[in-house]
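1. I need the structure of the sequence given here:
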Amino acid sequence: MDKTIPAAVAWAAGRFGDAPALIDPGQARWTFAELAEQVRTVARALTAAGAAPGDRVAIWAPNTARWVLAALGASCAGATLVPVDTRLSAPEAADVIGRSGAGVLIVTGPFLGRDRLAELRATGSPLPEIVISLAAWDELLDRAAGEPGAHTAGEPGIRTAEDAGIRAAAEPGIRAAAVAVMPDDVSDILFTSGTTGRSRGAMSTHRQSLGVATAWAEIAGLGPGDRHLMVNPFFSGFGLKAGLLACLVSGATIVPQAVFDPGRTLDLVETERISVLTGPPTLHLGLLDHPDRTGHDLSSLRLAVTEAAMLAPSLVTRIRDDLGCRTVLTAYGLTEAVVATMCRPGDDVRTVASTSGRAAAGFEVRIDRPGGEVLLRGPNLMLGYLDDPEATAAAIDADGWLHTGDVGRLDEHGNLTVTDRIKDMYVCGGFTVYPAEVERVLAGLPGVAEAAVIGVPDRRLGEIGKAFVVPRAGHGVAIVEVLQHCRAQLAGYKVPRTVELRAELPHDASGKVLKHLLRESR
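-> Here you go, the predicted structure:
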């Protein structure tokens, strides 16, 4: 298989043929051969709409089969993919789309009570020349496939099938565009979450994106017969590369879920015979604590993968015993490096719970002394930040090491434990406190679903800890109980001075707690 996404689509069609590739639950299903044909239709539609090889195609939409088809179709048309976080406000999304230089925008129709296109227009920001609403998607593809169909008028200002004069582009032209894509061409620009400042666009090549996907699939043992429920958003590196592309290169089936709902997820696991489930610890806890869990047949589950600095060993055991996942793995990565370390099948509970595993996908990992910062170097490290050479130089040093901003340590087997973000550490009475250590202790308290700790100003000690605790569904947690639990397991200076109980915590797309919002709300 050549190291380009168009080549991977064609290779998968030949290798896996009639095996299921993509399932839109309750709607449609595609084999790998059918997926390749549909992707070519999307590429024709985009080309006929005016997209050209080298253009950037932004997608602002939730996880659906259409997202998969649009993304792969854009790649096969020779374009660069720009996924946009669905949690962004319209001004934030307009900023990302504008800075990306996207010439095409594919945007969802009304979703979860929001009309994102109307919101974008209301910002007054210039939109890409070509805007395609998913509301007009079926007609667009019908015309690209050369099929007659009733025309439904599009929204004003959108280049739909009729008002753009779209006609099917010649198949030889599409094949030529796909073949012209080179492994070292930029395949995608993923914008960072922007939790500590303005987001930046991390650029990766086709070779790198497929390298990450292949490494993840090989370690996880992903292959034909697996069905991967994609709750992790496709606009994130983990969802796109360790999800969508990993399935493509391994022959596993993609089953998208637009919004995480524990009851709906349990239904999908049962009806679609899901075998692979990835997401933050809150996802697994939501399933474990759902009152109808025991009424569902979850016997198809075999693998759970999560990203977290540290897990409570009891959670790993519950995922294995109560959800039936024989293998539970943790991994570490970031937008600039997607999957840098990963546990391996067969690792014991302690390794899975307290580390993020060993180097993966060709990465080297080392700890910078004396600061303890995690540094990464390898073939799948981003090329750099879009139009920001200064930020690129600040992140990647002259020897090619990415300075992650995370603090960690390596054990004698090379397993990485991320103890915190450099900016999350605080000093209490002259002693450094790593919130992740405190959070792990809190996670071990029965009745706690999630916890986050921040440092807050204190006149006497400089900073003191404040804990935000989310009780598990159906469990009560008293503040005094939380404090007593911490005092029994932590040095005095690490014990939070205050505790706030909350129904939920704010998260980014990867499930990471947005601590800057907690600091602003304290």
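
2. going forward, measure contacts between C-alpha atoms and count neighbours the same way
-> Will do.

3. What residues of stretch 505-515 count as buried?
-> Leu505, Ala509, Ser510, Gly511, Lys512, Val513, Leu514, Lys515 (16 or more other C-alpha atoms under 10 Å).

4. just those residues now: which is nearest Ala71?
-> Ala509 (18.3 Å; C-alpha to C-alpha).

5. ok, the closest one - contacts?
-> When contacts are counted by C-alpha atoms under 8 Å, 6 or more residues apart in numbering, Ala509 touches Asp85, Arg87, Ser193, Asn232, Pro233, Ser236.

6. Check those and tell me the two furthest apart.
-> Largest separation among the contacts of Ala509 by C-alpha to C-alpha: Ser193 and Asn232, giving 14.4 Å.

7. hmm, back to that, which ones among the buried residues of stretch 505-515 are found in helices?
-> Lys515 (DSSP state H).

8. just to revisit the earlier point, out of the contacts of Ala509, which are buried?
-> Buried among those by 16+ other C-alpha under 10 Å: Asp85, Ser193, Asn232, Pro233, Ser236.

9. Look up how far Asp142 lies from the third one.
-> Okay, so that is Asn232. The gap separating Asn232 from Asp142 is 30 Å, by C-alpha to C-alpha, to the nearest Å.

10. what ranges do the helices span in the stretch 401-522 of the chain?
-> Ranges of helices in the stretch 401-522 of the chain, per DSSP state H, counting those that start in this stretch, are 435-443, 479-489, 515-521.

11. now the other sequence, so there's something to compare against:
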Amino acid sequence: MTGTLFIDGEEVPGPRLAEDAGALTRALSSAGAGPGHGVVLGRDDAYTAVLTALAAESLGSPVLCQGERWRRMGCTRRVAAVVAPGAGGGPTAVTAVADDGRPAFAETTHTLLYTSGSSGEPKAVELSRGAIDYHRHTVAAHAGVGPGDRMLVPMSLLNSYGWGVVQYWLAHGFALHVESRLSMDRVAGLLRGGAFTTLDGVGSMYAALLAAAREDRDLASALGGLRFRGCGGDVLPVSLVEGYVDVVGGPIHDGYGLSETVAWVTQSVPDDWRPGTVGPLVKGSSARIDPDTGEVHLRGPGLMDGYLDDPGANSDAFTGDGWLRTGDRGSLAGDGHLTIEGRIKESLVVHGETFPPRFVEDVMAACPAVREAAVVGVPTGKARGDRLVAFAVADPGHGGAALAQVRAALRDHLPVHLRPREIHLLDEFPRTRTDKPDRRALRSSVTAGETPGTAR
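-> As a prediction, this is how the structure comes out:
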């Protein structure tokens, strides 16, 4: 049940979509794709991703997203073909992969996603058809997804978020508008001119749109007219959510999930949201907090089967009683609303105490001229712990104001030992594949002495 499809503003006619998907299905079948025999998405191209999803659905073939990771890491199971955009105007090109005797995937395997590797080597996440079906139906019902939606999605379709949206589209047949490149001016223009019901994106996109909406009533009205403003990728500052309530009349609907959970296990929705949380748990999913470490553990039908052929990583990923260790610190309210404080590995250690980066970042992000903030701890090897270094992206032309506001906010709202002594203003953050600020790259730039715009 597919709906209409738009790629970069151009509608793909239904007959053409059916013809191209049918041709790809036949080519993949000839190459040996089917249950247990995987198909690799070799390039990050929106139309190729949608066609491959349609063809693989017909054949029952697992899809390996993020083909560059597959090429670098290899695969221990049978891969039948690699799909890429076609040359000379053709929609796709199929390269068959010779059968080298590797065992097939489990017949229940639907998708392979690769972790970002931001906290170690990337791993192949094996997701079953049952996990995908839970996402398509139970998670979609929680978010209110239906055939009447008109969804604007300015992001890659090959990460867990984007691939999750494709699964929604396959199941519910709404109008899907994909923008293959994130341009704030273009997204704002589309919102002003189109009767979209939902927008999906990451925090940096929403921060930029909010800054524009403060000066543009038409954009603010368009954002306010959306039924759903979905967000994922990283922890949202409370001030950003509250800014949306003030300017557009409704919040960002934040959610939480991992590659290991298809996408979401919690989701804020229009009638159940709270600033500072990532929303209530989706029906069927459970969370608990490790009392010793504060780590969030998850359980439910949307979880991965495991990391493909990596028993050591699987042993580390799951507790003895079968809960997934997320690596994130958080808290859980009695009504199921989950708060995520950040990655445990990114915790700031100061005077023997541990603090989540958002403790400082939220103070910075609340400054009117600051669009985005990140704080990293640089180990000193001394008893006082990490040296805290702050980074901020300011609204264009407001760098001086942003710096003064951040200094004042840190002084007014944080104790001395939690005030970063260095503040770097950047035009933009280096980012991971899932569009989070790349904290490892930021920390490395400090240790290498390459960061620009330092203020002390």
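
12. TM-score of the superposition?
-> Remark: TM-score between the superposed chains equals 0.86 [TM-score structural alignment, normalised by the length of structure 2]; 433 aligned residues with a C-alpha RMSD of 2.9 Å.

13. thinking again about what came up before, out of the buried residues of stretch 505-515 of structure 1, which is nearest to Leu410 of structure 1?
-> Looking across the buried residues of stretch 505-515 of structure 1 and measuring by C-alpha to C-alpha, the closest to Leu410 of structure 1 is Lys512, at 21.9 Å.

14. what does Val340 of structure 2 align to in structure 1?
-> To be clear, residue 340 of structure 2 is Ile; Val isn't right here. Under the alignment (TM-score structural alignment), Ile340 of structure 2 pairs with Val418 in structure 1.

15. Quick check: its match vs Ala309 of structure 1, distance?
-> Distance, Val418 of structure 1 to Ala309 of structure 1, by C-alpha to C-alpha: 5 Å.

16. hey, what's in contact with both of those two?
-> Going by C-alpha under 8 Å, 6+ apart, residues that sit against Val418 of structure 1 and also against Ala309 are Thr355, Ser356.

17. The lengthiest helix in structure 2: which residues count as buried?
-> If you go by DSSP H, structure 2 has its longest helix at helix 14-31. Going by neighbour count (16+ other C-alpha under 10 Å), the buried part of helix 14-31 of structure 2 is Leu17, Asp20, Ala21, Gly22, Ala23, Leu24, Thr25, Ala27, Leu28, Ser29, Ala31.

18. residues in contact with the residue lying farthest from the centre of structure 1?
-> Farthest-out residue of structure 1 from its mean C-alpha position, per C-alpha atoms, centre = their mean: Arg460, at 41.2 Å. Arg460 of structure 1 makes contacts with Gly429, as judged by C-alpha under 8 Å, 6+ apart.

19. how near is it to Val427 of structure 1?
-> Going from Arg460 of structure 1 to Val427 of structure 1 by C-alpha to C-alpha gives 12 Å.

20. Kindly provide the distance from the nearest residue to Ala180 of structure 1 once chain neighbours are set aside to Cys343 of structure 1.
-> Nearest residue to Ala180 of structure 1, sequence neighbours excluded (C-alpha to C-alpha, 6 or more residues apart in numbering): Gly78, at 7.5 Å. Distance of Gly78 of structure 1 to Cys343 of structure 1, computed by C-alpha to C-alpha: 35 Å.

21. Which one's more surrounded, the two?
-> Using other C-alpha atoms under 10 Å as the criterion, Gly78 of structure 1 and Cys343 rank with Gly78 on top: 30 against 26.

22. What's the match for the more buried one in structure 2?
-> That one, Gly78 of structure 1, aligns with Gly60 by TM-score structural alignment.

23. Please verify my assumption that that match contacts Gly32.
-> No - contact criterion C-alpha atoms under 8 Å: Gly60 of structure 2 and Gly32 do not qualify, at 11.5 Å.

24. which ones are touching Leu72 of structure 1?
-> Ile5, Pro6, Val9, Val39.

25. mapped onto structure 2, which of those are still contacts?
-> Retained in structure 2 (both residues aligned by TM-score structural alignment, their matches' C-alpha atoms under 8 Å) from the contacts of Leu72 of structure 1: Val39.

26. out of the contacts of Leu72 of structure 1, who's nearest Thr351 of structure 1?
-> Ile5 (34.1 Å).

27. Against Pro20 of structure 1, how distant is that closest one?
-> 19 Å.

28. neighbour-wise, which of those two wins?
-> Neighbours were counted for Ile5 of structure 1 and for Pro20 using other C-alpha under 10 Å; Ile5 has more, 28 against 22.

29. gap between the more buried one and Pro224 of structure 1?
-> Counting by C-alpha to C-alpha, the gap from Ile5 of structure 1 to Pro224 of structure 1 is 19 Å.

30. try Arg56 of structure 1
-> 32 Å.

31. These two: which is more packed in?
-> Each of Arg56 of structure 1 and Pro224 has its neighbours counted (other C-alpha under 10 Å); Arg56 has more, 27 against 15.

32. for the stretch 101-250 of structure 1, what spans make up the strands?
-> Here the stretch 101-250 of structure 1 has its strands, by DSSP state E, counting those that start in this stretch, at 104-107, 130-133, 186-191, 201-205, 227-230.

33. Find out how far the second one is from the centre of the chain, if you would.
-> Distance of strand 130-133 of structure 1 from its chain centroid, counting by C-alpha atoms, centre = their mean, to the nearest Å, is 24 Å.
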